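# 3D, please:
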Amino acid sequence: MLGIGTLAKKAFGTPNDRKVKATRPIVEKINALEPEFKKLSDEELIAKTTAFKERYANGESLDSLLPEAFANCREGARRALGLRAFDVQLLGGVFLHQGNIAEMKTGEGKTLVATFPAYLNALAGRGVHVVTVNDYLAKRDADWMGKVFTQLGMRTGVIYPYQPDDEKREAYAADVTYATNNELGFDYLRDNMKSSVEEMAQRDHFYAIVDEVDSILIDEARTPLIISGPSDDKSELYVEIDKIIPEVTEEHYTLDEKQRTATYTEEGNEFIERRLHEVGLLPEHQSLYDPESTTIVHHVTQALRAHVLFTKDKDYIVRDGEVMLIDEFTGRMMQGRRLSDGLHQAIEAKEHVEIQPENVTLASVTFQNYFRLYDKLSGMTGTALTEADEFDEIYKLGVVEVPTNRPIARQDEHDQVYRTEREKYDGIIDAIKEAHAKGQPILVGTTSIEKSEALSDLLKSAGVPHNVLNARHHEQEAKIVADAGKFGAVTIATNMAGRGTDIKLGGNVEIQVMEALDANPDANPDELRKQIEAKHVEEEKRVLEAGGLFVLGTERHESRRIDNQLRGRSGRQGDPGRSAFFLSLEDDLMRIFGSERLDSVLSRLGMKDGEAIVHPWVNKSLEKAQAKVEGRNFDIRKQLLKFDDVMNDQRKVIFSQRREIMESEDLADIVVDMRRQVIDDLVDVYLPPKSYADQWDVEGLHEAALDRLGLDIPVAEWADEEGVDHDVMRERIYEASDALMAEKTEAFGTETMRNIEKQLLLQTIDAKWREHLLTLEHLRSVIGFRGYAQRDPLNEYKTEAFQLFESMLNSLRLDVTQQLSRIRPLTEEEQAEMLRQMAEQQGALEASMHAEAPPDPLAAPLADRREGFDETDPSTWGNPGRNDPCPCGSGKKFKHCHGRLV
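Here you go, the predicted structure:
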């Protein structure tokens, strides 16, 4: 009897069916336009693109342009590649434009599908990013699909590692840019470390199409992208803390050698706090429990671990003034290996050797938060429905299953479950030999490289010739996958191997033609192609008769989606094929699922050695087990994201502030606001509101104004005047600081002063942000313990991270104000000395590079030297911009020559 849900689906169709049905009229419109676009010349196709851009600029929406733009793109692809997009490919393109994930089976032509929404959205002039899983695919797709965009009058760019900056900026400026997720994320971080807008590579985050979207947005989403660098030298801090630790007694801490942890007791915390106050490492008013103390708490904890958990000549040795770790299993020294998180530095302080700086995070972002920057996001994959909830919750992306161009003819067999791994492998070898004997190509999927190699050894023993995919070389991988559909081919692949390249029955004609041309460059390409195509027809016929591609899974993965990816390699474009999974009770997933009960059931059934159980209820149970594991992994990713969201909000504020500063010509207002905030804070501290003049700390205010504002003001005299209150004092300090900064501006020149303010602001923001990231890392590492006190670690983290961010902004204002108050123009002697040092450095650099020396800025006047230029008199230099040529005629930018700040 049918359930209510099943009856409703039969009557009204599934939500997916309704989406597909609603989109079909758009495809019919595109098809109706086809004859009209076929008549256009190549120049007229390009003219259409120009016309579409103008219509968009005049207010027409991309949705209304869609039918014509898709028709133009289809015709462009037909001429450039000889490929005419099927209706289902147009459907996929529409869903992508609408900001969905299009689930399209393997072999349905996803690479071509992406060109339609990419072309349409590129009409907006803001650039479209097409994201791939590896550099090989990014270059291949940009080269291949770039022909379509060129046919339509658009430029294509590709991003790859170690690309020159100028080339990278040009690639991002193209209409459509192909890149990997890693390069996009790293470029975003690098851009937000640049000091001018001109140096930034990415221009916008408008629209991204993510290929293999499940792999990028789910499988790789748990690993953040991090740019790290050496930290500031904190040697003194490690040394000072190390002096306190020998005074710590056993009552002050608890030790768990099994877990390798050491934590302070309440008594220990009180002792450490008192001693830190005494030595001046912790301000008097501050407690170890304050958010500002996170870093110092981290360091005293690591120092304790260094003393009580790490023993000299057992865990490490000291050789030539260096702490070297010892491998606990082999007893050998681990050259070049260092403990992270400041622990190695704490051991170096304990042993009184030179302390090496630790690496710190300069910038980081998770893929979830990077891809959520885009105004519109979409993706393609063969397997996304199983993760539809996660895509919706994290990225607000719907998943639409696009019908296949031809019905799927692949036979998916029930799983075969053996009692032991040995029996399973015997069954796998028998199945491979049986299929190989009739010439059926076989793709064997394994879950790890080790298991691939073990199976390869078994096949060698059985005398079955085969290929093992090596994921380290993508080009080679693509070739092996392309050959995996040949008659009698046996290919072993790990989880993700071969994605992005179709397994075509009888082999891949394109790759065979390229190989033949490489081997014989003088051959006629058209003749070669005819010969290869003729051979391919015969080969394909033999493979079809043998039953098409046989996909054999040697184990179930934690995620059913990855099993489906493997299964989907067979049966492309309506080809015949079959798939089967061979399992044993000793597989990881089966052990988690509870194989003991199953084992007893199988024993009672009286299963003989080498026999397998094949039953639909085993499949169902496994599916439930996989759903549980996937649910748990989703929860882990969700929790990680909640913590990262806290940092992400702060990251957005800092990055947008940096950009605003870089784009501003004049930052005087921002600098004045910062200075006034610092003055307000000083006045509130030393002259508390609603207090009497005799309660004021005028001496403290005088010293603070001198230290932080560079002002020597008669605070005591002002305080003695009649009618002078808190607000009057504030106004007078405002006036005095404004006058001082006006003098400095006059001395430097307005433009130079604005440049100094800009660079100082950017440098200080970057330094403070780096410190803040490190503090947040330390906070993350200890916040989990709050759970023991029945407090939610996430809420605690949010509260304390906000307080730390506020504290960082206060510190930023103070630092910028303090540094601006201290700068002064160089004296003539200092300028001459600086120029001499620069000339020496330049000479040394040129000598080391054996290069021909460029003109010396100290040499005789050059043709492009500013008239009347005097090395020692800045007033003769004019007002060059930071990036303008230096007026001395050296040919360098002003900021790298006479405009350097010292």
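
# When you work out contacts or count neighbours from here on, use the C-alpha atoms and nothing else.
Noted.

# In the chain, which strand is the longest?
Longest strand in the chain, counting residues (DSSP state E): strand 576-584.

# What is the subsequent helix or strand relative to it?
Per DSSP states H and E, the first helix or strand lying C-terminal to strand 576-584 is helix 588-593.

# Let's see this one next, to set against the first:
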Amino acid sequence: MFGAIARRLFGTANDRIIKGLKAHVAAINALEPEFQALSDAQLQGKTEEFRNRLAEGADLDDLLDEAFATVREAARRTLGQRHFDVQLMGGMVLHSGKIAEMKTGEGKTLVSTLAGYLNALPGMGVHVVTVNDYLAKRDSEWMGQVYRFLGLTTGVIVHGMDDEQRRAAYACDVTYATNNELGFDYLRDNMKFRLEEMVHRPFSFAIVDEVDSILIDEARTPLIISGPTEDNSELYRLVNRLIPSLSDEDFEKDEKVRAVTFTEAGTEHMEQLLIEAGLMKTGGNLYDYANVSLVHHSNQALRAHKLFTRDVDYIVKNDKVIIIDEFTGRMMEGRRYGEGLHQALEAKENVRIENENQTLASITFQNLFRLYPKLSGMTGTAMTEAGEFQEIYNLEVVEMPTNNPVARADHDDEVYRTAREKYDAIVTLIEECRTREQPILVGTTSIEKSELLADLLKKKKIPHSVLNARYHEQEASIVAQAGVPGAVTIATNMAGRGTDIQLGGNFDMRVRNELGADADPAKVEAIRAEVEANKQRVLEAGGLYVIGTERHESRRIDNQLRGRSGRQGDPGASKFFLSLEDDLMRIFGSQRMDTMLQKLGLKEGEAIVHPWINKALEKAQQKVEARNFDVRKNLLKFDDVMNDQRKVIYEQRKELMQVDDVSDEIVGMRHEVVDEMVARCIPERAYAEQWDLAGLHEEVLRVFNLDLPIVEWGKEEGIADQEVKHRVVDAVDRKMAAKAADYGPEVMRMVEKSLLLQILDQSWKEHLLQLDHLRQGIGLRAYAQRDPLNEYKREAFNLFEQMLHDLRERVTSVLAHVELRVGPSDVEETLAPHAPSEMHESRQDPAFAEDAEAAGLVRRDTSVNPSDPATWGATPRNAPCPCGSGKKYKHCHGSAAG
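Model prediction:
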């Protein structure tokens, strides 16, 4: 109560921020006449002037008013669009590293040019992050006109580009890209073998469009680059056939947390089915150690059948299972569920099963975007998640005022007992709107429901358009014409569509679609007049009517749908229809409500409407949002453990790639390996008779391929452990120095660097696999009253220490064993840049002594007899063929062997 009084007296924190921005707006407006008087050349010269001032010591804030005035005038000349005052304020919020919440239709795309231009002046690069390739390409071309006019370069990153194209795009002043492309490029860069192969520059500033969709909705799924493992497709198919035989008593399903587990009876039933199918021995237990793989396959098959629904969670297209983004309704090409779930879905739908993958590199969106020294974002709906933005990303949300007051009427929800009654009421409302030529946008939560509603409208012979993942390609044109009189558009989720619904229709898109490039001016004017007349009819009918067919589990998604109506002060209306059979109502205890409504005598077709219902639903949505936040926060806590390790490894790799000579690191590793060997076999303060010199001899022979008389040394009078260590180090150093002298320093340095990077990557990949396995089972520690996160941190640290120990030993051992059988030119060829697919495959090679062969340029101590073809298989691929043909082995007898 006191808080409300204080807000009335002093205003909110948001009000105070807006008030502070208005002073800058007045200054920019005062500059407008001066900048309008400049010629194009003078306006373009401002960019060079600003850069010179920065070089002389000015900072970006000093340039803000003039830079914004420059961009506003450039946009007016190139696009015919002048930034509103509220758009200038939005640009200031972005520049200050905050999130600007701007309602739909307020021109967020144009706002980004202000902060984009100002922050591109230092030449460090600005990333504008979008939710899909279409928007990245469209915005880079559209807003690129402003940047290019002012002398800045723009680039775009879309799926399918090669490294050269990506490098050129990232080198631009402003680069448009999707969050996925940015993340995967970052991961791929940290798997490259040369600095010049990397595509990213150091991160500087990012503007994230639809920031709530990218940083919150998609943040539950980490980005993963993976490589194939062995083929298990037949086992998935065999287990999949058993699931339909289970009854409802065999499993328990919790829809709130999307989990399904076998009951005790279900486990016994599954065991019996596996035994009958010949997959498990009679009398065996499903949870025996030998059956770990069967448990995994059974659980994933159960999840695929009982938790995932076709046309809701995924669709089947071109013999593939394609995930549908639950927040945007879009197909997520190339994305796959992990841990074998995707393979279980492929078996369920009887399409080709692709191999399971093993993680080679991964990162969460939270940790990816926290790499930017300065981050900002814009969206129509962020205030409901302001706490999460602050806690996870340290981003403040500022609610921007609209250019014109919102004139939309938001009606109370109508709640029906059954889904059938609800859909009947929706169809009736659509018919009413059509009689007065009012356009209607109907939002659904899944493809299945959008097609169910489309069938009902077909029966009533009501013309309509459907926008969902099946009709992805026609998206922009369907949305653009959703505002014509009497139009009915059914959409699966409206987040991040990037195209406004303009009342009367979209003039520009009609000209482009109907007239093409060579448009006759008379026809253009005819279309303009028709669009204007249509707009007047729609305004008289009450503007766009938005109908929600059910509440989403997130309030933001509902607000995004509502926000499509009433843009730029247009009239409009919105209403949500619900039934007790909807997912949200059903999960949050509608059974009591159904009984109560029946007692109150609610008749067929009648709805209950009351503001209290809206409040109760909002509370239910808040519960789901809080739970989802906990899921994301928990994921981040675990990923932070890996993130610290990832930073160390990636920084180490970069340092190694920056130098040509890694011999100091190699020598340090070698000496550490000897120190650890001696410490194990000759413990500190141990008597000479307690020394394990035979064990030390075996270790030195295994790792360094050196047969030293270590046991004999131990018989010498008064010899100390330090003397033994010194002799081993001296012998090992002499061997490696002789090897370097034989091959030449240049070749040896190349081999050392290549092997060190290859084995580091191999070790990191194996470490990620261990962390994956650790992560899956760590939750069970809670039963022993231990905190799973602390246990994970401790175990992950121990695994990391072990990985570094193994890395030192493997590098040292491979270099000690190998013999070079190729010339420097062949070494250079082998060290040539790897294509991503080759690079991934190379990381599947066995570890330890084979690591040398994995690098493709060294081999172990084996002999090739020119007169015995049986030994030729040991010949390196780039060496001359032993048959005497003069060709390389890989182009001669080696090609048949491969």
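
# Where does the longest strand of structure 1 end up in structure 2?
The aligned range for strand 576-584 of structure 1 in structure 2 is 571-579, by TM-score structural alignment.

# ok, and what's touching that stretch?
For stretch 571-579 of structure 2, the external contacting residues (CA atoms under 8 Å, 6 or more residues apart in numbering) are 406-419, 421-422, 426, 539, 542-551, 562, 565-566, 585.

# So which of those residues sit within strands?
407-410, 414-416, 544-548.

# For the residues you listed, which single residue is the most surrounded?
L544 (33 neighbours; other CA atoms under 10 Å).

# Identify the residues contacting the residue opposite that residue in structure 1 once aligned.
Counting by TM-score structural alignment, L544 of structure 2 corresponds to L549 in structure 1. Residues in contact with L549 of structure 1 (CA under 8 Å, 6+ apart) are 440-443, 485, 505, 543, 570-571, 576-578.

# overlap between those residues and structure 2?
Using both residues aligned by TM-score structural alignment, their matches' CA atoms under 8 Å, structure 2 keeps these contacts from the contacts of L549 of structure 1: 440-443, 485, 505, 543, 570-571, 576-578.

# Just tell me what P788 of structure 2 corresponds to in structure 1.
Checking TM-score structural alignment: P788 of structure 2 goes with P793.

# Looks like that match contacts R780 (just checking).
No - at 9.1 Å, P793 of structure 1 and R780 do not qualify as touching, with contact defined as CA atoms under 8 Å.

# the more surrounded of these two?
P793 (19 against 16).

# where's the residue lying farthest from the centre of structure 1, which helix or strand?
Most distant from the centre of structure 1: E722, at 62.3 Å, with distances by CA atoms, centre = their mean. According to DSSP H and E, E722 of structure 1 maps onto no helix or strand at all.

# mind checking how far it is from A546 of structure 1?
Applying CA to CA, to the nearest Å, the value for E722 of structure 1 to A546 of structure 1 is 106 Å.

# Following superposition onto structure 2, what is the mean distance for the longest helix anywhere in structure 1?
Ranked by residue count, the top helix of structure 1 under DSSP state H comes out as helix 616-663. Once fitted to structure 2, helix 616-663 of structure 1 is off its aligned match by 1.2 Å on average (mean CA distance after the TM-score superposition for structure 1).
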